[in-house]
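Novice: I would like the atomic coordinates for the input below:
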Amino acid sequence: MSAIDPTPPLRRLTEMAHGGGCACKIPPGELEEAVAALAGQSHDSVIVGLDDGDDAAAVRVRDDLAVLSTADFFTPVVDDPFDWGRIAAANALSDIYAMGGEPVVAINLVGWPRDVLPYEMLREVLRGGLAVAQEAGCPVIGGHSVDDPEPKYGMAVTGTARPDRLLRNDAAVAGLPLTLTKPIGVGLLNNRHKSTGEVFEQAIASMTALNAEASRAALAAGVRAATDVTGFGLLGHLHKMMRASGTTARIDRAAVPLLEGAAAALADGFISGGTRRNLDWVRPHLAPADGVGEEDLLLLADAQTSGGLLVVGEVPGYPVIGEVLATGAELPAGAIAIV
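Specialist: Here you go, the predicted model:
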């Protein structure tokens, strides 16, 4: 009688996740309701807290120095563990760059199904995270892990910035252009990857690219308002910024850059639940022009993982996708016109 191998075959990483990457975030409306009790805290040293849902907290420690703090982790967005580690690290570091800061130190955050996935795979995840952190010049020192039936990985990152040069959610000014520093569509390609196993190198390249250069270019251009585009999609993050700033925005749909293959993935129906929830949340604040259809809105609401910076102001070398407008009767604060 032949022996039976008791070791079950390894499952694809994305098969073990109910959602992929930032698409697994708690929907924005539900999240705001959950954390409402934490908002409004008053501390003299806090420059940026919870009130406007900014990318990182900022605490003044000297007149010329603010400490930034953030944490970000998520379920597997790709099957390759090294690439997942790289993507998760770039995504966590992005919050510091989105505030106009530089990362100083990071610690790992891990949930691992130790009875299902081998530690060799976890080492690859950590190695990928370290590779991107080293590219950013940010040491990774320690971390925290739990036994978890669903694999999760990310980082808590501490950075620094000048208090008078922070990039904030609430500092958008009417009359300035909107710049986007990475193409959108990774959510669609990631969902196709999860469903079919196809690998999209253009999506991996976008998600592992640091936002460091874009952040420094924005600061050099005198920008004061920015955010990064992640799980709430371009429309969700733009709405939050306009609402916090008391302004509105207009997007030129044709000017928004797309990753190769994203439009095809949309047409083939690879739309995540997170993307649909994003659109449901922001839809009451949208004013689409004639000719802007449901597929256009789903694309603009696509849940991104490690997306680019959405900047109020023109940043040389990156596309302008619209402009910030003053509020009015037809477009109240937070509204978005789409042409």
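Novice: rest of the way, CA atoms for contacts and neighbours
Specialist: Fine.
Novice: show me what contacts Gly231?
Specialist: Neighbour list for Gly231: 21-25, 274, 302-305 [criterion: C-alpha atoms under 8 Å, 6 or more residues apart in numbering].
Novice: helix/strand/coil for it?
Specialist: coil (DSSP: H, G, I helix; E, B strand; the rest coil).
Novice: In the helix or strand harbouring Gly129, which residues are buried?
Specialist: When elements are defined using DSSP states H and E, Gly129 is found to belong to helix 119-135. Going by neighbour count (16 or more other C-alpha atoms under 10 Å), the buried part of helix 119-135 is 122, 124-133.
Novice: for stretch 326-339, same thing?
Specialist: 327, 331-339.
Novice: Spatially, which two of the residues you listed are the most separated?
Specialist: For these, the farthest-apart pair by C-alpha to C-alpha is Ala333 and Val339; their separation is 18.1 Å.
Novice: how about the helices in the stretch 151-300 of the chain?
Specialist: 186-196, 201-208, 212-220, 233-245, 262-267, 273-282, 294-300 (DSSP state H, counting those that start in this stretch).
Novice: Just put those in JSON lines and tack on mean neighbour count and distance to Ala156.
Specialist: Below are the helices of the stretch 151-300 of the chain laid out as JSON lines (neighbours: other C-alpha atoms under 10 Å; distance: least, C-alpha to C-alpha, whole Å):
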{"stretch": "helix 186-196", "mean neighbour count": "24", "distance to Ala156": "23"}
{"stretch": "helix 201-208", "mean neighbour count": "18", "distance to Ala156": "17"}
{"stretch": "helix 212-220", "mean neighbour count": "19", "distance to Ala156": "17"}
{"stretch": "helix 233-245", "mean neighbour count": "25", "distance to Ala156": "21"}
{"stretch": "helix 262-267", "mean neighbour count": "17", "distance to Ala156": "30"}
{"stretch": "helix 273-282", "mean neighbour count": "21", "distance to Ala156": "23"}
{"stretch": "helix 294-300", "mean neighbour count": "19", "distance to Ala156": "28"}
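Novice: Next, the structure of the following sequence, for comparison with the previous one:
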Amino acid sequence: MNATAPLSSVAPRLTSLSHGGGCGCKIAPGVLSQILAQSGAAGLVPPELLVGLETADDAAVYRLNDEQALVATTDFFMPIVDDPYEFGRIAATNALSDVYAMGGRPIMALALVAMPIGQLPLETIGAILRGGQDTCRAAGIPVAGGHTIDSVEPIYGLVAMGLVHPERVRRNAGARPGDVLILGKPLGVGVYSAALKKEQLSDAHYREMLASTTRLNTPGPILADLEGVHAITDVTGFGLAGHALEMARGAGATIAIDWARVPLLPGVAELAAQGFVTGASGRNWAGYGEAVALEAGLPATTQALATDPQTSGGLLVACAPEAADQVLTVFAREGFDRAAVVGEVQAGEARLRVRA
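Specialist: So this is what the prediction gives:
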């Protein structure tokens, strides 16, 4: 299949109907902070609410009893690929990732569907929903309902719910000085999407993109059962730098990333050097770049790749050094053969250092 070919002579390319795609659609982090500050978002905080808005975590967690807590999250976006079935799979995989990132196991989902009914054939919309349903089936859960509206741009995602033991919740704020950082998936989905939008992504790289974005982050709840794992988050729209910085702020510590150890999807460095970079990458840097130190000697593309928005990206795990081999073994057993140690947590102010 040609990665950039339209689906038919009648249906428009999905990506042509949206101003952005995947997690690159996220509101820039600086703007989001201002919106939340003005919204009075804190509101009522019952004692059962174990995780809320306070550390920009991946999902809310509500204690049900001594053995169970409900993990609840939602994620939706505009198309990152033109194949409707694959768009559905990617969006669903991305939404379920936040449950896994909290250490939870998904139990059900609700579909969020907004489609330009007058522009897309009904079979195209049906294929999007079928892709999401098949991903949920692979995760062992039902799509138990949802909501649909007629929209100017195509949007699809899920409300995802899961269960976790209250003592096994893994937040993005639990990292400790001395921990090592392990990244579960290689970076570069945003770069691939930028090349796809301009019809410059090869078939081989398109297949790599699909393989990465449709791989469920199933190691999450397994890792949460390991005593040496202190924090987990998933790397999505704010890029590796943004989500590592959230982890640093939550821990009140410095995070150092060794750039040479960060795995990249095939061809991503070359594509970025050719200028295939998303607008979201620049917005990300504008939102948090003042808290990131890029050391001398790094490749010219480091800033763009560190801020590259990842749709359905990998888990970022902070664990004790003695647990690192266990963590890597779990990733490998679940099919994440490029998981790698990429840095460490250090005592110091809440900042991010990217080292050569």
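Novice: rewinding a little: pull up the aligned stretch in the second structure for the helix holding Gly129 of the first structure.
Specialist: Alignment of helix 119-135 of the first structure against the second structure: residues 122-138, by TM-score structural alignment.
Novice: so can I have CSV of the helices of the stretch 151-300 of the first structure showing distance to Ala174 of the first structure?
Specialist: Conversion of the helices of the stretch 151-300 of the first structure to CSV gives the following (distance: least, C-alpha to C-alpha, whole Å):
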stretch, distance to Ala174 of the first structure
helix 186-196, 29
helix 201-208, 30
helix 212-220, 17
helix 233-245, 9
helix 262-267, 31
helix 273-282, 20
helix 294-300, 21
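Novice: now for the ones you listed, which one comes closest to Ser45 of the first structure?
Specialist: Comparing the helices of the stretch 151-300 of the first structure by their distance to Ser45 of the first structure (C-alpha to C-alpha), the top pick is helix 233-245, with 20.6 Å.
Novice: How far does the closest one sit from its chain's centre?
Specialist: Relative to the mean C-alpha coordinate of its chain, helix 233-245 of the first structure is positioned 13 Å out (C-alpha atoms, centre = their mean, to the nearest Å).
Novice: and it, how far from the second structure on average?
Specialist: Here helix 233-245 of the first structure, set against the second structure after superposition, deviates by a mean of 0.6 Å using mean C-alpha distance after the TM-score superposition for the first structure.
Novice: I'd like to know how far Arg176 of the second structure sits from Asp325 of the second structure.
Specialist: Taking C-alpha to C-alpha, to the nearest Å as the criterion, Arg176 of the second structure is separated from Asp325 of the second structure by 18 Å.
Novice: what about those two, which has more around it?
Specialist: Remark: of Arg176 of the second structure and Asp325, Arg176 carries more neighbours, 23 against 11, as counted by other C-alpha atoms under 10 Å.
Novice: In contact with Ile96 of the first structure, which residues are there?
Specialist: Here Ile96 of the first structure is in contact with 55-56, 68-70, 102-103, 157-159 (C-alpha under 8 Å, 6+ apart).
Novice: quick one: which of these is nearest Ser215 of the first structure?
Specialist: For Ser215 of the first structure, the closest of those turns out to be Glu102, at 9.3 Å, with distances computed as C-alpha to C-alpha.
Novice: Aligned against the second structure, show me the partner of that closest one.
Specialist: Alignment of Glu102 of the first structure against the second structure is given by TM-score structural alignment, with Arg105 as its counterpart.
Novice: quick one: which of the buried residues of stretch 326-339 of the first structure sit in strands?
Specialist: Among those, the subset assigned to strands under DSSP state E consists of 336-338.
Novice: Near the residue lying closest to Thr179 of the first structure once chain neighbours are set aside, how many other residues are there?
Specialist: With sequence-adjacent residues excluded and distances taken as C-alpha to C-alpha, 6 or more residues apart in numbering, Thr179 of the first structure is closest to Val320, at 4.4 Å. Val320 of the first structure has 23 neighbours, counted by other C-alpha under 10 Å.
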